[in-house]
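J.: sequence-free structure coming up:
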């Protein structure tokens, strides 16, 4: 694909807007004479499909002199928009990442290109759309990280561990120090006449980076945010499409943004599961960034307080270069180290309680807890078995004192009867964020107790004395930083049935500790073992290397790639045969093994789905392209056969036995 017009050529090759995998290829259409001078690659068009009366939307990818199709070509019906919204670079990226994940390029383009808004587009074409950057002020050289920018615009691939601690901007706002570091790097790339894309997990991270950029005089940032209205998002996309360098910030789909003269892609906290795309073909923003940097020659920067296992692997194989200077880190102590032999620890040991009491009189104190809500688990008071919902078999918890309900479907748990002993009384087990607040209001009666979780989010708290109870990932920024950060429930978090439980814990704890004031401290209230020890001592580099070594030995991601195949037994067997065939052609092919097939579990994770099975393929990175191609071939054949069998029937839900593929699922080995 090139940014071109038809230039006398008579055939346009078009990608249709469809989720059907058997249609994931280019279709040839004749260009009618009245459109020959207007049509451009990247434009949206309407074309007849299967009949002249049935129209489909599509995107012009390229032009050719003649078609290989033996019959008469249908003609393009109309050009939907004169604006080419798909650039050649984004098309190459979409095709490559879709192929890598055995998916459809159209699914990637739906993430990359927002829904068209006619009024917004007309304003943009007329030049009347507001430009937030028209009043940008020049920044001083020392405000930009020119050394880092020079490496990035030269195509370097880097990983940095960000220093702990908040910083105060010239505007008076407090942000994480990491956001100012990324802002300076992006500004320096932009100063060299190149675009920079910065990908961040959620809107709070975006707000901090936006504030940091604005404080350095760059208000004209292009923000692509899932919380924007359709009009706002499309307007931002059109600004990114302009042929001039931009700083583009956004959530996971921003990695696909059009960017003129792309110089660098920066990703903050790639270990956050929010950066894993939940829609097919489920491509992680990190993987898309790696592909895009490789195609374009742009630099790539991974920054975090705790490096992901995937980035650690890239560092150890030499593909990414890690920084050599250790970051500034909050002092961490373990409550056990200050306990007397006869002291009672409990959930909040005496040492941690003393720190909370002392420091919450001087300023804000953060207490991180494992789970939101009141009590995460309800159990039978007679036998102690965990209570399950009678409607969906989901876990029951307490929303508030005495009020129990299913945590999945919300069904009230009254009346309730135990399936084991027929008991009818529920009791609480564990403490969520709301119950912790109640406890602290009694235990620390002089303190102002605040809550921040998914239902009660706070972005910031002021510098006044307070006790802030927050779930992991919902911790607000405190003006000046927290006097102390206390981490509860380490055992519960480490006990999560997930391959990545320890890695996630280290990330949650480091991110919380990074919110402390420069003279503050972090207290690990309980817990032990290698992960806790690595966090307390700060020897996280050794821990990450050891963790990756263990995953190599056991063939777990990211030491290998994985693909899960789910569907009816016959469909999955055909997929398995295609994988077996790979080994049969060359018995010496290393690095591939198959787990299963086994009965697939339903949404609850407990009940089996009749007739549906799943297998997991583990394979070395070098085999990825071939395995994706073979599994995709089986998927396309299955979808085409299904379409032929159901043609003419009323539309309905997808067949439960239909084949489903998912590559590189971070939760594939979770309990």
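T.: Yep, it's here. Values in this document were obtained by computation on a predicted structure and should not be read as measured data.
J.: Please make it C-alpha for all contacts and neighbour counts, starting now.
T.: Will do.
J.: Compute the distance between the residue positioned nearest the centre of the chain and residue 199, please.
T.: Within the chain, the residue whose C-alpha comes closest to the C-alpha centroid is residue 275; the distance, by C-alpha atoms, centre = their mean, is 1.0 Å. Residue 275 is 9 Å from residue 199, where distance means C-alpha to C-alpha, to the nearest Å.
J.: what is in contact with the two at once?
T.: 251, 252, 285 (C-alpha atoms under 8 Å, 6 or more residues apart in numbering).
J.: any idea which of these has the most stuff around it?
T.: Within those, most neighbours by other C-alpha atoms under 10 Å means residue 252, with 28 neighbours.
J.: Hmm, residue 199 and that residue touching each other?
T.: Yes. Counting by C-alpha atoms under 8 Å, residue 252 does reach residue 199; the two are 6.0 Å apart.
J.: which one is residue 595 nearest to, not counting chain neighbours?
T.: What sits nearest to residue 595 in space, not counting adjacent residues and going by C-alpha to C-alpha, 6 or more residues apart in numbering, is residue 616, at 5.0 Å.
J.: Going C-terminal from the host helix or strand of the one you found, what's the next secondary structure element?
T.: Assessed by DSSP states H and E, residue 616 sits inside strand 608-619. Remark: after strand 608-619, the chain's next helix or strand is helix 624-646, criterion DSSP H and E.
J.: Quick check: which helices or strands does the next helix or strand after that following helix pack against?
T.: Remark: after helix 624-646, the chain's next helix or strand is strand 660-663, criterion DSSP H and E. In this structure, strand 660-663 packs against strand 561-568, helix 624-646, with contacts taken as 3 or more C-alpha pairs under 8 Å, 6 or more residues apart in numbering; DSSP states H and E.
J.: 7 Å - rerun?
T.: Contacts defined by 3 or more C-alpha pairs under 7 Å, 6 or more residues apart in numbering; DSSP states H and E place strand 660-663 against strand 561-568.
J.: Put this next to the first one:
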């Protein structure tokens, strides 16, 4: 970042975060260093000669323009009448316009008004000419602290984005009525809570004790099945508050936030935490955010946007179910909540807790690298808490007369009938729209490119082509079993609530999905048909669960297909009663596959560790860092040719980007209707992620500065690399 005369404005090195954390040098992002340029100094003055503030008459402003070539600070003069209100962190409006293709940068009379943040007051400017004055202090409420600015800069550097775009995500829109409303008085620190159900974990009590004592433990928590997870999270927050520090918990959706909210209220009472979700509405949410920023509330529970909540004296950051898609922001620069909290843990030197019923590869990497410790239960505790899991493969379906008639195998029929005698039965149905990929017909191993290990896809005329690098594969054979035949994996879900209603006419059927998501259902016998992620909680737990069409999720053209399928299956199974209470889960998928075997053993950690080792061997994320560059073929080629990529960078592709289907919403990175885009992947080994992000950001900024017409989209760590 630089001022107009080229002086650097930050000392950040844009390092990776992730499993390696952030080195101490990244703390320099919070304290900007200024190299004085050797230019004549001029006392700042406005064009109209208005009286200026006597002390620190220069305001350094970050304008709210999310374009990379303007990702720097601009100096403005502070009029005397604004002196009291124009303090660091407040929202301001300034003159900022363009004329004949040249940015005026607030230096001339005229130009449009634009919002911004006052970052710093200074005695003099590095700019030698006259300065335009601040047009308006929107509000004297300081909303941008030094800590939040440093975090936003670290996130922008990691994701090759602009600081203004990150602050759009971090600071909610202003509500004047909320600002006028006084925040409640802060409550004294509560006493440390008891361990509760944390005693089920081998080091659960020690983890709470460390939080209560003011320590900063870092843990990856494999939660046991059942509803206790929200109370366990609440106890971790309460232990942190007992040490006089603040806590932040990020969950994937409003239903999960409501459960943690209820658990915290039951444990600590009202007024000790804020709930930050979109359901609250803009004014109420901003009022809650202000209470946190002012220090009246020291704990926050919320969905994705809460990852930037300005909690004072932060002692703990926690994330639940980090594999959920909802944790990945869809607005530029598209950060993931897990990575933002990792940066916060490093910058604030606070405790970190990543929890879930399942385990992602990124979580396994945190433990493998030694950055975090595992927080797990013994196998006997797992067996007591988990339901019995049984499997039905597609070959069994083919031999089963009942399955051919109703697409429900006999074992599943029996499990549903038996479960309905004791309570509700959950039926998980994959969403529509999954795209098939190719797999070995004999052992079902995914077909991958011999050059880059990307997924092989069947193009026109039956030709096999890599979805990453675009190379054709003419002589594929399976490295696992030596087979030469391929099959397209099963697509979609055909079971519907109406079909089940006809099969069980005397049983109520409830549905939960994208259009209508149920939060809870009674504990009486009923069939509950749900898509993954929309499963309601049953009072007393489900008597049984049926996981249909497993190939539909395992066959997705996605690096995370197996991990995601297991995560969704375990999330459904965690709502079922324990095996000791006759809880049963039936999964319709090939029993020999790794995710299915991990479900049977209830061993998501073991699955993640094996996946991590395989990705390390093949150079897949998170062991490597990747970036996706999308646009027209010419634009992508020009962009990559101009970018000063690290020497160890490997460019895969480009390959065509699937168009947006008529009537479907446009996906991030997808071409506009009627346009044909291509996508290239850039892969670098560990340690080069920050250099890759910096190179792509510099190339994109240069492209924007010269007004290139065709858009090029850059995304760091894309979740859907195939």
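T.: That came in fine, so what should we check first? On a predicted model such as this, the values are computed, not experimentally measured, just so you know.
J.: Okay, residue 252 of structure 1 and residue 274 of structure 1: tell me how far apart.
T.: Taken as C-alpha to C-alpha, the span from residue 252 of structure 1 to residue 274 of structure 1 is 8 Å.
J.: Mutual contacts of the two, please.
T.: Both residue 252 of structure 1 and residue 274 are contacted by residue 201, under the criterion C-alpha atoms under 7 Å, 6 or more residues apart in numbering.
J.: Number of residues surrounding residue 366 of structure 2?
T.: With other C-alpha under 10 Å as criterion, residue 366 of structure 2 counts 21.
J.: The stretch 401-550 of structure 2: strands as residue ranges?
T.: Ranges of strands within the stretch 401-550 of structure 2 are 425-428, 438-440, 456-458, 464-466, 472-473, 486-488, 509-512, 520-521, 527-530, 537-538, 544-547, based on DSSP state E, counting those that start in this stretch.
J.: do you know which of the ones you listed lies nearest residue 627 of structure 2?
T.: Residue 627 of structure 2 lies closest to strand 464-466 among the strands of the stretch 401-550 of structure 2, at 17.3 Å (C-alpha to C-alpha).
J.: Would you check the span in structure 1 matched by that closest one?
T.: Aligned using TM-score structural alignment, strand 464-466 of structure 2 spans no residues in structure 1.
J.: Quick one: list the elements packing against that strand.
T.: By 3+ C-alpha pairs under 7 Å, 6+ apart, strand 464-466 of structure 2 packs against strand 456-458, strand 472-473.
J.: Of all those strands, which one is nearest residue 533 of structure 2?
T.: Nearest to residue 533 of structure 2, of those and by C-alpha to C-alpha, is strand 456-458 at 27.8 Å.
J.: Remind me what the closest one packs against, helices and strands.
T.: Using 3+ C-alpha pairs under 7 Å, 6+ apart, strand 456-458 of structure 2 sits against strand 464-466.
J.: quick one: the strand it packs on to chain centroid distance?
T.: 30 Å (C-alpha atoms, centre = their mean, to the nearest Å).
J.: Mind listing what's buried along it?
T.: 464, 465, 466 (16 or more other C-alpha atoms under 10 Å).
J.: can you pull the contacts of the first one?
T.: What it means is residue 464 of structure 2. By C-alpha under 7 Å, 6+ apart, the neighbours of residue 464 of structure 2 are 456, 457, 458, 472, 473, 474.
J.: Would you mind measuring from the nearest residue to it once chain neighbours are set aside to residue 473 of structure 2?
T.: Among residues not flanking residue 464 of structure 2 along the chain, residue 458 sits closest, at 4.8 Å (C-alpha to C-alpha, 6+ apart). Residue 458 of structure 2 sits 10 Å away from residue 473 of structure 2, going by C-alpha to C-alpha.
J.: Identify the contacts common to the two.
T.: The contact sets of residue 458 of structure 2 and residue 473 overlap at 464, 465 (C-alpha under 7 Å, 6+ apart).
J.: Quick one: map residue 666 of structure 1 onto structure 2.
T.: So residue 666 of structure 1 corresponds to residue 719, using TM-score structural alignment.
J.: Repeat that for residue 12 of structure 1.
T.: In structure 2, the residue matched to residue 12 of structure 1 (TM-score structural alignment) is residue 59.
J.: Next, count neighbours for its match.
T.: By the measure other C-alpha under 10 Å, the count of residues near residue 59 of structure 2 is 27.
J.: Next, the contact list for residue 584 of structure 2, please.
T.: Applying C-alpha under 7 Å, 6+ apart to residue 584 of structure 2 gives the contacts 387, 388, 389, 543, 544, 545.
J.: before we move on, which element is whichever residue in structure 1 pairs up with residue 130 of structure 2 in?
T.: Using TM-score structural alignment, the equivalent of residue 130 of structure 2 in structure 1 is residue 72. Using DSSP H and E, residue 72 of structure 1 maps to neither a helix nor a strand.
J.: what does residue 552 of structure 2 give?
T.: helix 550-554.
J.: rewinding a little: tell me who's in contact with the residue nearest to residue 595 of structure 1.
T.: Counted by C-alpha under 7 Å, 6+ apart, residue 616 of structure 1 has contacts 562, 563, 564, 565, 594, 595, 596.
J.: got it, and residue 552 of structure 2?
T.: 430, 434, 490, 491, 492.
J.: just residue 214 of structure 2 next, same as before
T.: residue 243.
J.: go on, residue 179 of structure 1?
T.: Taking C-alpha under 7 Å, 6+ apart, we find residue 179 of structure 1 in contact with 208, 209, 212.
J.: No further queries at this time; thank you.
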